[in-house]
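Asker: Pasting a predicted model and its sequence here:
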Amino acid sequence: MTVSQPIIVWFRQDLRIADNPALHHAAQSGRPIIPVFVLDDVTPGIWKAGGATRWWLHHSLTQLSDSLRQRGLSLLLRRGPGDVVIADLAEQVGAAELVWNRCYEPYAVDRDTRLKAALKGRVMATSFKAALLNEPWEVLTGQGTPYKVFTPYWRAALAVTAPDRPLPAPDRLLPWPGDLTGDALADWQLLPTKPDWAAGLRRAWSDGEGVGERAAAVRLAQFLSNGAANYALGRDVPGIDGTSRLSPHLHFGEISPRQIWNAAKMAGESVNETFKVQIDSFLREIGWREFSHSLLYHFPTLPERPLSASFEAFPWTRDDTSLAAWQRGQTGYPIVDAGMRQLWVTGWMHNRVRMIVGSLLVKHLLLPWQAGERWFWDTLVDADLANNAAGWQWIGGCGADAAPYFRVFNPVLQGQKFDPDGRYVRQWVPELKHMPDKYIHTPWTAPPVVLRGAGVTLGRDYPAPIIDHALGRQRALDAFATIRSSDPV
């Protein structure tokens, strides 16, 4: 093989230039580089991207393409089964090597295995760790089994987590001089047309300027300068900007966990011990992401089936009317409805509120956690298969390290505790904006004179609660009693 033979860099969930091990390896090889992204929505077992993530992907690929162009490369876009498209491309250009950064979804593992087998003896195929601090097989119990409880997992992970410094972005990359035909990004129709439901996403993420590698770096810097100082408390208050909002950037690989880890650790060491505690609390959330990916890798049916076998027999209900009310933010519980409307408009929801809305769905309404998982998958810009599945199984009480099923969040008390002045509710449920604080989370208890003064007629302007909390809680406990004699995970 000659040095003129190209090296293919297959971009996937790593849409960045800096701290990209596959791209760094290609740059160091001295070979001409062909960067490619494949829109793969047909590989068996794949979870096809939902509407919100397709919107984000369009803008992220636009940003990546611009960054590569500034360094001399043109991003090739193709569509189809990833292993087939890449194998065909490697043969077409006579590639010397193919590199990519690893993904851990079951279909991705199977696809990459097939590709390596197909290329064996013809093209060198090398993969790298870039999406996680630790590989799923690097943090195991003393018996060599995967952890099913987060705290011991994270304790073990911290013992081996010593990330190197992030790799720098290459200044210049050597292009391959041949001619290749690819798709135009617009032809993929990732953006909605009719109806155009993305106006809220455009507002929330600055018309796509809030997407991509540069936006992720800015967001991290802003968080470490502001929200991080009060993160342990601020992360539970949805009415303020107290979280990093880095989850979509992490999912698409616009920023790496290693970049976040190093920047956060440096910030924590440069201020004081109190700030360091806040940073450690933030990095624990990075740890939960690592734990979720470990679970998905070791338990590939995580998105479809409960980890706790006893929940296979749980008496879930089917109630399309209640599901639709939950999806539209019309449950009659203001904190829940605020969260569901924030999700629909912006493609993102505050983490504390995700737990509250999930609890109402699976416990009060007895609707299966998979229904919530599917809705989040379609509406979240940070719809990550591992995080989404692990989170919903946690809420449902059927997963690893799950909240006990008998712990049923009271949506009224949750709203009063975490949104005491109703700021979050008033932003996303504007029909209640004139309700006094005393009744903002319980409008159905307000005297008629208060409702009139706030311009609210229950049942017309805002619904009564879809189910009484006490009734819903007891129904959930009764349902749980039917399976609790089964063996746990």
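Answerer: Thanks, I have the structure now.
Asker: from here on, contacts and neighbour counts on C-alpha atoms
Answerer: Fine.
Asker: which secondary structure element contains Met34?
Answerer: Not Met; residue 34 is Ile. strand 33-39 (DSSP states H and E).
Asker: ok, the closest residue to Gln63 other than its chain neighbours - how many residues close by?
Answerer: Distances taken as C-alpha to C-alpha, 6 or more residues apart in numbering place Gly212 nearest to Gln63, at 5.7 Å, with adjacent residues excluded. Gly212 has 26 neighbouring residues, counting by other C-alpha atoms under 10 Å.
Asker: now Gly212: how far from Asp183?
Answerer: According to C-alpha to C-alpha, to the nearest Å, Gly212 stands 20 Å off from Asp183.
Asker: With Thr145 instead?
Answerer: As judged by C-alpha to C-alpha, Thr145 and Asp183 stand 44 Å apart.
Asker: Please apply the same query to Gln342.
Answerer: Distance, Gln342 to Asp183, by C-alpha to C-alpha: 34 Å.
Asker: Below is an additional structure, to be compared with the one above:
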Amino acid sequence: MKPVLVLMNGALRLDDHPALAKACATGAPVIPVFILDDAAAGDWKLGGAKRWWLRESLIALSSELESKGSALVRRSGNTLDILMALIEETGAGALHMTRAYEPHLAKLQDAVYDLAEELGVTCRRFAGNLLLEPEQVRNKTGGVYEVFSPFWRRALELIDGTTPTPAPEDIPAPETWPESYTLDLDPKPAHWAEPIAAFWTPGEAAAHERLADFLDGPVAEYKDMRDIPSVDATSRLSPYLANGEISPRRIWHEAMIARGEESAREKGADWFLRELGWREFSTHLLFNFPHIPERPLKSKFAAFPWREGYDDAVTAWQKGQTGFPIIDAGMRQLWQTGWMHNRVRMIVASFLVKDMLWHWRTGEDWFWDTLVDADLANNAASWQWVAGCGADAAPYFRIFNPVTQGEKFDPKGAYIREYVPELKDLPDEYIHAPFEAPVGVLKMAGITLGKTYPKPMLDRKAARERALAALESTKGE
């Protein structure tokens, strides 16, 4: 039988992998392939953090495949040229891949499909990275949902209890393997990945372990504790989902089993799955409004007078040197771990686009480069949500106060003390606003504002007034 090529891009796993499972079911030799095609990604070439993650994930995937008697063929370059060469080299009669929803990847997959047709190769595209396909969730008039709650209510009516397909016991191997190459996935600067590597273990096995640990414990407190950044109460599965190391259907299935009849566990699981729903919603938005990574969904915000480009103020925000502790803690957590707590993501984003009045794309670009869970749909939809210009967006006039947000969600300053250690000796009452602390208190804590810790980079009252005035300028649009 002619071999089946399985393009593993977007689904770096063996469990609940329809494209791989169907290939194995044919009984033909199966050749898993991963292609790094930076040129096809255009402006959305993988960021530094995700390149590191991908490197480690491919190592893990190769090991898993080898345990099944298989291997991973790795190539770098033009996807169409590489597939054409592999089809000729292996005599493959079929090509399977997992459906992508990002505009540039969907376009590339269309081209792959056309190439396969030209070569007389059967090409199949399988769902696998969403609970529901974008075409399935429509409102009563057949339109697209732009508000999350009705979207999720409809999705809950459609999601079925289909059991995910387990990883194949063995994967039929070809008589000879195509050559595989080392990919250039080293992050730059190289030392940046060292603290990230200490924090994360990429790969499918780690994803399943993380899910099991979460469902065994923290899920029961998820509803009440998910907004507290100093507590490990969230699943931290986002990078595994973003890199295709675990499927949302597997997470859904295991979470539904774990719900049980205990009230707290049931509520916690339901709130957790709701967050999975936000991921679905973001992808559905990107599919239906493919311009949202670059342009606002609400057209009136096209004229909004955001600042653009980069200067010292943006650098201070990126490095966690704004003088507002909860902002600085979040940005330093991002740099040190490649991840940031979701509540803090909202706070730092609000600060950039509303207090600093900087364009949301500036933050979108920084998150794309520094997050191990960088996802085009989530990133674009979330930044537009905070900026007030996206679907179901927070009203623009809702401007998070970093001091009161810190007091509410990090009341003892545990999160701040972990990531802004120069403030660790401040009393709780001043940890969120060291600029309000008496000189004597600062001296006892070993702090000199402007030297050991920055003075506030802006006057929040003036910043708020400036932001609201900017909003007024769009009212006539």
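Answerer: It's in. Predicted, not measured: the structure shown is a model, and the values here were computed from it.
Asker: Quick check: closest non-adjacent residue to Leu220 of structure 1.
Answerer: Spatially, and ignoring its direct neighbours in sequence, Leu220 of structure 1 is nearest to Ser244 (6.8 Å; C-alpha to C-alpha, 6+ apart).
Asker: what's the answer for Lys68 of structure 2, then?
Answerer: Of all residues not flanking Lys68 of structure 2 in the chain, Asp170 sits nearest, at 4.8 Å (C-alpha to C-alpha, 6+ apart).
Asker: Repeat that for Trp394 of structure 1.
Answerer: Leaving aside its sequence neighbours, Trp394 of structure 1 sits nearest to Ala402 (C-alpha to C-alpha, 6+ apart; 4.1 Å).
Asker: what's around the one you found, how many residues?
Answerer: By other C-alpha under 10 Å, 20 other residues sit near Ala402 of structure 1.
Asker: That one -> structure 2?
Answerer: Matched to structure 2 by TM-score structural alignment, Ala402 of structure 1 sits across from Ala393.
Asker: could you measure that match against Lys298 of structure 2, distance?
Answerer: Applying C-alpha to C-alpha, the value for Ala393 of structure 2 to Lys298 of structure 2 is 10 Å.
Asker: for Thr283 of structure 2, same thing?
Answerer: Using C-alpha to C-alpha, Thr283 of structure 2 is found at 17 Å from Lys298 of structure 2.
Asker: Kindly report the same for Ile326 of structure 2.
Answerer: According to C-alpha to C-alpha, Ile326 of structure 2 and Lys298 of structure 2 sit 30 Å apart.
Asker: Now the equivalent of Thr452 of structure 2 over in structure 1. Nearest residue, chain neighbours left out?
Answerer: Correspondence of Thr452 of structure 2 to structure 1, assessed by TM-score structural alignment: Asp461. Here the nearest residue to Asp461 of structure 1 in space, its sequence neighbours aside, is Glu431; by C-alpha to C-alpha, 6+ apart that works out to 6.6 Å.
Asker: Pretty sure that neighbour sits in a helix.
Answerer: Yes. Counting by DSSP: H, G, I helix; E, B strand; the rest coil, Glu431 of structure 1 is part of a helix.
Asker: For the alignment partner in structure 2 of it, grab the count of nearby residues.
Answerer: Matched to structure 2 by TM-score structural alignment, Glu431 of structure 1 sits across from Glu422. Counted with other C-alpha under 10 Å, the neighbours of Glu422 of structure 2 add up to 15.
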